[in-house]
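Peer 1: okay, structure incoming, though there's no sequence with it:
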């Protein structure tokens, strides 16, 4: 079976250098394997998403030297490639999960959830671990609470451990109880990232997911969803985030590090690719290189080694 990967940005801002590394790495992985690469726009968070950012992100990827076989504009066999146009699939998945007894309504107020944040629970990509306040409510209690508040919908995590081999981090093991039940549909009707990305990757036949290490603990949650939906899970690999010299991860708020600002400053795409390649360990020295020239050199960087955007590298990038 031909391998299929994807890059799925959220159009809530411009792509920065860290996003560029994730996009380049996922593209190189699939091109090295002779597979198919998909671009999907993850605009499920409608209040934060902007069409102009989606357009800018696609222009930036093309400038960087990244192409895709299927996407929002050219379409493909799994269209549409924009999450806001795929909500019927998420609703159908919720119905299947509900029929399987894997969901329950959560009536917790903001103050109750805020109290969880101050309790000594673990933190994760989903925030504080939810202790299951609403999991065992009686039918009468649910009816009483439902008369006052529209509930969020939570997915019941299995209690047994979830283990998988990550393509960059190695073997990982998580206790389902330690991760907590998570929201798959908010009270305002918005579907969660965890549900949408799982449904989309399964429906689009994605075989390989390469993304940042901040989403590593999303993987056991998504694996539990794949199992509950009876879908084949892809192989996962999580690479380090790009941080500045103080250890702070790059943010979309830092406008000087966006691809658009670098392009406007006259930085050639091959120079940015060269910087990314050196940071990731694909080249021994700083040199200009095209994305296509790196296909043979790709190897996922291990997430135990931080990738730091140093002042020296920035000086070289800007040719100062």
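Peer 2: Looks like it came in fine. Bear in mind that the values here come from a model prediction, so they are computed numbers and not experimental data.

Peer 1: C-alpha only now, for contacts and for neighbours.
Peer 2: Will do.

Peer 1: three-state assignment of the residue of the chain most remote from its centre?
Peer 2: The C-alpha centroid of the chain is most remote from residue 140, which lies 38.1 Å away (CA atoms, centre = their mean). Using DSSP: H, G, I helix; E, B strand; the rest coil, the structure places residue 140 in helix.

Peer 1: also residue 90?
Peer 2: helix.

Peer 1: repeat that for residue 209.
Peer 2: Under three-state DSSP, residue 209 falls in the strand class.

Peer 1: gap between it and residue 297?
Peer 2: Counting by CA to CA, to the nearest Å, the separation of residue 209 from residue 297 is 19 Å.

Peer 1: the structure to be compared is supplied as follows:
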């Protein structure tokens, strides 16, 4: 059977790095196995789901290069969940419960206070027809629970290894709310069965859900998929990532922080694995290297500084053709391949190109600390055209004429020519500045 996986976000907010790591691992697993990747929007939360968030999810995934082979919306499949509900009722696996949220809370507190697990006591199974009629006459509408079998639940997790649960230690899950809406526990299983999902790859916070859902898969007659539960990302200190931190959303990384998509992919694909974290220039490279066996049990740490370092490395290896259109959008249509090759080793983000465009093409305030030396250097400027050998031949002549060498030779020239004490190699930058600007700057004039 061909591998089929799914990424199933709820369009109730923006995707963040934790979401994207799950999407990426699913995508890489599918591509490494020659399988398919399904994007499914779990949009049945009508109060919080929006078309804007749904469009944002698709935009983020496309920007990262995570294309999907199939697409589904849970809001289009409500009839399938209703059919599954009727099958479970007919099989005696769903039962109506009438406790209010306050009553259930009191039960949980009582159990916890006695040192017992907060497992539902199945009191609703002891209700008579008369009891139910009385409760409904009081205006109570039931929610419906799935009757778990008191039997072992086991699977061999692709990340966590052998997992063991027992039905008697689990609480019968609510599958249908009082308002008739089916919950994730049921709808997700129905979708996975009917859409042919072979592997469910998700966070380790779903391990207990998996134990419950395996019985649900079996009750609905569907094949139980394989599972991989990934440890959850933490921040650089080991604390849990807060969804309130807008800085970890994909939209913020793209629009506010100018991060390259392959920097994000390179980091998240390797976090928490035995592979070294290195810049990769394509998803195909990451897919070729992907192996679920390399995923460790420990919680991986997401460090924005590490992402920034990767971003610089990705830019340093990016060819001009890959950024030409984006540079034009940024207003730098005059940049050509020669300029790009000269400045890209000094870029941390693509927008940094503006600084070096300014230095090479626009008036700057030069820094001339020794006018006599600068004048002597200007006197030895060669005639144009200039190329990447001009810097070496010119500084050699200045060295012979002035006796300067090392930092004492090169730093005053850099300061005069660029107004900065750092930057691209001047053998590459000098031809972009040109003789007229260079001569004026060495004379201390804004040029």
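Peer 2: Happy to help now that I have it. Every value quoted in this text rests on a predicted model; they were computed, and no experiment measured them.

Peer 1: report the TM-score for the pair.
Peer 2: TM-score for the superposed pair, counting by TM-score structural alignment, normalised by the length of structure 1: 0.90. Supporting figures: 307 aligned residues with a CA RMSD of 2.0 Å.

Peer 1: circling back to that earlier point, between residue 209 and residue 297 of structure 1, which one's more packed in?
Peer 2: Neighbour totals were compared for residue 209 of structure 1 and residue 297, and residue 209 leads with 20 against 14 (other CA atoms under 10 Å).

Peer 1: show me what contacts the more buried one?
Peer 2: Shown in contact with residue 209 of structure 1 (CA atoms under 8 Å, 6 or more residues apart in numbering): 5-6, 26, 234-237.

Peer 1: next, the equivalent of residue 86 of structure 2 over in structure 1: secondary structure please.
Peer 2: In structure 1, the residue matched to residue 86 of structure 2 (TM-score structural alignment) is residue 95. Recorded secondary structure, residue 95 of structure 1: helix (three-state DSSP).

Peer 1: stretch 212-227 of structure 1 maps to which residues in structure 2?
Peer 2: Stretch 212-227 of structure 1 maps onto residues 203-218 of structure 2, going by TM-score structural alignment.

Peer 1: got the buried residues for that stretch?
Peer 2: For stretch 203-218 of structure 2, the neighbour count (16 or more other CA atoms under 10 Å) marks 203-204, 207, 210-217 as buried.

Peer 1: stretch 323-332 of structure 2 maps to which residues in structure 1?
Peer 2: With TM-score structural alignment applied, stretch 323-332 of structure 2 matches no range in structure 1.

Peer 1: identify the residue of structure 2 aligned to residue 285 of structure 1.
Peer 2: Residue pairing (TM-score structural alignment): residue 285 of structure 1 is matched to residue 277 of structure 2.

Peer 1: pretty sure that match contacts residue 267?
Peer 2: Yes: using CA atoms under 8 Å, residue 277 of structure 2 is in contact with residue 267, at 6.2 Å.

Peer 1: which one's more surrounded, the two?
Peer 2: Using other CA under 10 Å, the more surrounded residue of residue 277 of structure 2 and residue 267 is residue 267, with 22 against 16.

Peer 1: how much space between the counterpart of the more buried one in structure 1 and residue 109 of structure 1?
Peer 2: Taking TM-score structural alignment, residue 267 of structure 2 has residue 275 as its aligned residue in structure 1. The spacing between residue 275 of structure 1 and residue 109 of structure 1, counted by CA to CA, is 47 Å.

Peer 1: picking up where we left off before, measure the match of residue 267 of structure 2 to residue 214 of structure 1 for me?
Peer 2: As judged by CA to CA, residue 275 of structure 1 and residue 214 of structure 1 stand 22 Å apart.

Peer 1: again with residue 188 of structure 1
Peer 2: For residue 188 of structure 1 relative to residue 214 of structure 1 (CA to CA), the value is 26 Å.

Peer 1: same question for residue 112 of structure 1.
Peer 2: Taking CA to CA, one finds residue 112 of structure 1 at 26 Å from residue 214 of structure 1.

Peer 1: same check, this time on residue 239 of structure 1
Peer 2: Residue 239 of structure 1 is 9 Å from residue 214 of structure 1, by CA to CA.

Peer 1: quick one: stretch 165-184 of structure 1 aligns where in structure 2?
Peer 2: Taking TM-score structural alignment, stretch 165-184 of structure 1 hits residues 156-175 over in structure 2.

Peer 1: buried stuff in that stretch?
Peer 2: So stretch 156-175 of structure 2, judged by 16+ other CA under 10 Å, has buried residues 157-160, 165, 167, 170-175.

Peer 1: hmm, who's touching that stretch?
Peer 2: 118-120, 122, 143-155, 182-186, 211-212, 226-230, 292-293, 295-297.

Peer 1: now, of these, which are buried?
Peer 2: 118-120, 143-148, 153, 155, 182-186, 211-212, 227-230, 295-297.
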